[in-house]
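J.: below is the sequence, then the predicted model.
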Amino acid sequence: MRRAVLRVLILGGTGEARELARAASEERGLDIVSSLAGRVANPRLPVGAVRVGGFGGVEGLRTWLRENAIDAVVDATHPFAAQVSAHAATAAAELDLPVLHLRRPEWVRRGGDLWTRVPDLAAAAAALSPRDHNVLLTIGRQGVGAFVGRTGHRFVIRSIDAPTVPLPPRSTLLLARGPFTFDEELVLMSRHRIDVLVTKNSGGEQTEAKIFAARTAGLPVIMIDRPPLPAGAVTVAEVAAAIDWLRAAAGHRVR
């Protein structure tokens, strides 16, 4: 007999994951636990049950899903958390569990944008030109090591927590948590005489002000493309669509 409650693992760490956990907590028939990777020292916690830390690869995740009687998985991690997404897809498939990938829309190039699109961090570092003296990096702390060899540039590195990898020799580290306003981004770029912004195409409104500011200031942007999702991935872009998916998985009807 099918259980009355659908146990769901939300792989989180994003605003969308927190919004989903809140919305799901108001649904009858859903039992939610959110998982955070633990890479941020003081994360914003979602509503409901939370576990923190890695699973130990595909095998560890598969074991955890089985031991905790999980019925469905929602991957609502950062668009660049490719390994987590791949592990979720593999572990869920091995247990014959449904898995949904919740991904906010990408940013789209608009009139006035001066983007150079690159596939990864190494390509972003290689794309810097000699005239890019002052570089604003908003790529998270883990990718900073890709720029260590670019000794001819000065880097302004903004991240929530301090990087644990070596920094480029000429660096200014700014520890700050967004969202940031358009005016704040313009002031930052002017104060540090930024010549180019290097960022990931994370999408979403929370960090889009830097894109608007670069466009207004006429600054070039080296935009790192998202890694692909696992083959055959079922995806939605909105939390409401993810709730609909969970309702369907639980055998509910939209009220």
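T.: Structure received.
J.: okay, CA-based contacts and neighbour counts for the rest of this
T.: OK.
J.: that's a strand at residue 158, yeah?
T.: Yes: counting by DSSP: H, G, I helix; E, B strand; the rest coil, residue 158 is found in a strand.
J.: can you pull the contacts of it?
T.: Residue 158 sits next to 136-140, 173-176 when contact means Cα atoms under 8 Å, 6 or more residues apart in numbering.
J.: cutoff 6 Å now
T.: Going by Cα atoms under 6 Å, 6 or more residues apart in numbering, residue 158 touches 138, 174-175.
J.: again, but for residue 243
T.: Counted by Cα under 6 Å, 6+ apart, residue 243 has zero contacts.
J.: from residue 218, how far off is it?
T.: Using Cα to Cα, to the nearest Å, residue 243 is found at 40 Å from residue 218.
J.: swap in residue 67?
T.: 54 Å.
J.: what about those two, which has more around it?
T.: residue 218 (14 against 9; other Cα atoms under 10 Å).
J.: so who does that one touch?
T.: Shown in contact with residue 218 (Cα under 6 Å, 6+ apart): no residues.
J.: then residue 181?
T.: residue 209.
J.: ok, it to residue 194 distance?
T.: Relative to residue 194, and taking Cα to Cα, residue 181 is found at 17 Å.
J.: same question, residue 139
T.: With Cα to Cα as the criterion, residue 139 and residue 194 are 15 Å apart.
J.: repeat that for residue 216.
T.: 13 Å.
J.: so the two - more neighbours on which side?
T.: More crowded of residue 216 and residue 194, by other Cα under 10 Å: residue 194, with 22 against 13.
J.: what helix or strand does that one sit in?
T.: If you go by DSSP states H and E, residue 194 is not part of any helix or strand.
J.: for the closest residue to it other than its chain neighbours, give me its contacts.
T.: Nearest residue to residue 194 in three dimensions, chain neighbours excluded: residue 134, at 4.9 Å (Cα to Cα, 6 or more residues apart in numbering). For residue 134, the contact set (Cα under 6 Å, 6+ apart) comprises 154-155, 194-195.
J.: put this next to the first one:
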Amino acid sequence: MRVLLLGGTGEARALAAALHPDVEVISSLAGRVPDPALPVGQVRIGGFGGVAGLTGWLREHGITAVVDATHPFAAIITAHAAAACAETGLPHLVLARPAWPAGRAVVVRSDTEAAKIVAAQGFSRIFLTTGRSGTAAFRDVDAWFLIRAVTAPDPGTLPVNHQLLLSRGPYEYEAELALLREFKIDALVTKNSGGAMTEAKIKAAETADVPIVMVDRPALPPGVRTVSTVASAVAWLSGLSPK
């Protein structure tokens, strides 16, 4: 068995560790984050060149199964993997961490919709945690933004009034609560990434009675098989192994 593991997440690293060294795993990272946390085993960095490129790569490298453990908002590679596996007939699994409950959050479909709500509600000090690619929609919103991201967004995508906070989780509840109070935040805008590494901001906002605007996850390609835990992904792969 030779598995392509589309990764870049904590779940992907945990799965690679759980399979090593019994299963040959090639972990693929997009290469957008400098100095990424690397999994054990083989690693490739960079894109595949669309569905056709990925299909050819799978055949060329003798891959026998694909596990997509990318970020829940990595919709393009998820769609490409589903199409390539359908083309090649390879077993395909999506390891999708559970989403956060919406709770009192206003759930929207896109960064653009989130920006419209923020502007309409007249929030003035916003904690924006939608990632480096999510800032452009807020560029013309008349408010001050505390923008947290792993890597700095392109300068042309940033709102006029902002402060950048470059950091990588996990984050602790007490620190998140203190941050909201220190910067007098009156709205949190985030994506429903799920997982424990960044959930503390949700709980802190609820405690501080800070309104939350949450961008919902993109839909998965129709018909894909999904699991929500590393253990379930290991069991699925074990079921593919020759007995």
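T.: Now that the structure is in, tell me what you want to look at. In this text the structure is predicted, and so the values were computed from the model without any measurement.
J.: drop the TM-score for these two in here.
T.: Aligned and superposed, the two chains score 0.97 in TM-score terms (TM-score structural alignment, normalised by the length of the second structure); 241 aligned residues with a Cα RMSD of 1.0 Å.
J.: can you list the contacts of residue 158 of the first structure in JSON lines and add secondary structure, distance to residue 10 of the first structure and neighbour count?
T.: Shown next, in JSON lines, are the contacts of residue 158 of the first structure (DSSP: H, G, I helix; E, B strand; the rest coil; distance: Cα to Cα, whole Å; neighbours: other Cα atoms under 10 Å):
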{"residue": "138", "secondary structure": "strand", "distance to residue 10 of the first structure": "26", "neighbour count": "19"}
{"residue": "174", "secondary structure": "strand", "distance to residue 10 of the first structure": "31", "neighbour count": "13"}
{"residue": "175", "secondary structure": "strand", "distance to residue 10 of the first structure": "28", "neighbour count": "13"}
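J.: so which of those residues would you say is closest to residue 201 of the first structure?
T.: Taking Cα to Cα as the measure, residue 138 is the one of those closest to residue 201 of the first structure, at 10.5 Å.
J.: that closest one corresponds to which position in the second structure?
T.: Using TM-score structural alignment, the equivalent of residue 138 of the first structure in the second structure is residue 129.
J.: quick one: contacts for its match?
T.: Going by Cα under 6 Å, 6+ apart, residue 129 of the second structure touches 148, 190.
J.: where's it relative to residue 107 of the second structure, distance?
T.: Taking Cα to Cα, one finds residue 129 of the second structure at 15 Å from residue 107 of the second structure.
J.: so how many other residues sit close to residue 167 of the first structure?
T.: Quick note: residue 167 of the first structure (other Cα under 10 Å) scores 19 neighbours.
J.: distance-wise, check residue 67 of the second structure relative to residue 5 of the second structure.
T.: Distance, residue 67 of the second structure to residue 5 of the second structure, by Cα to Cα: 5 Å.
J.: before we move on, what about residue 118 of the second structure?
T.: 37 Å.
J.: any idea where the helices of the stretch 151-255 of the first structure begin and end?
T.: 182-191, 209-217, 239-249 (DSSP state H, counting those that start in this stretch).
J.: so where in the second structure does the longest one end up aligned?
T.: Mapped onto the second structure with TM-score structural alignment as the criterion, helix 239-249 of the first structure occupies residues 230-240.
J.: what separation do you get for the counterpart of residue 220 of the second structure in the first structure and residue 108 of the first structure?
T.: Aligned against the first structure by TM-score structural alignment, residue 220 of the second structure finds its counterpart in residue 229. Remark: distance between residue 229 of the first structure and residue 108 of the first structure (Cα to Cα) = 19 Å.
J.: what of residue 231 of the first structure?
T.: 23 Å.
J.: and residue 69 of the first structure, by the same measure?
T.: Distance check for residue 69 of the first structure against residue 108 of the first structure: by Cα to Cα, it reads 40 Å.
J.: who's more crowded, the two?
T.: residue 69 (13 against 8).
J.: could you find the closest non-adjacent residue to the aligned residue in the second structure for that one?
T.: Here residue 69 of the first structure is matched to residue 62 in the second structure, going by TM-score structural alignment. Leaving out its chain neighbours, the residue that sits closest to residue 62 of the second structure by Cα to Cα, 6+ apart is residue 2, at 7.0 Å.
J.: aligned to residue 53 of the second structure, what sits in the first structure?
T.: Match for residue 53 of the second structure (TM-score structural alignment): residue 60.
J.: spit out the contact partners of the residue nearest to residue 62 of the second structure.
T.: Counted by Cα under 6 Å, 6+ apart, residue 2 of the second structure has contacts 24-25, 63-64.
J.: select from the residues you listed the one having the most neighbours.
T.: For the contacts of residue 2 of the second structure, neighbours tallied by other Cα under 10 Å; top is residue 25, 25 neighbours.
J.: tell me which element the most centrally placed residue in the second structure falls in.
T.: What sits nearest the mean C-alpha location of the second structure, by Cα atoms, centre = their mean, is residue 71, with 2.7 Å. According to DSSP H and E, residue 71 of the second structure maps onto no helix or strand at all.
J.: now it. Nearest residue, chain neighbours left out?
T.: residue 9 (6.3 Å).
J.: do you know how far that neighbour is from residue 74 of the second structure?
T.: Counting by Cα to Cα - residue 9 of the second structure and residue 74 of the second structure are separated by 11 Å.
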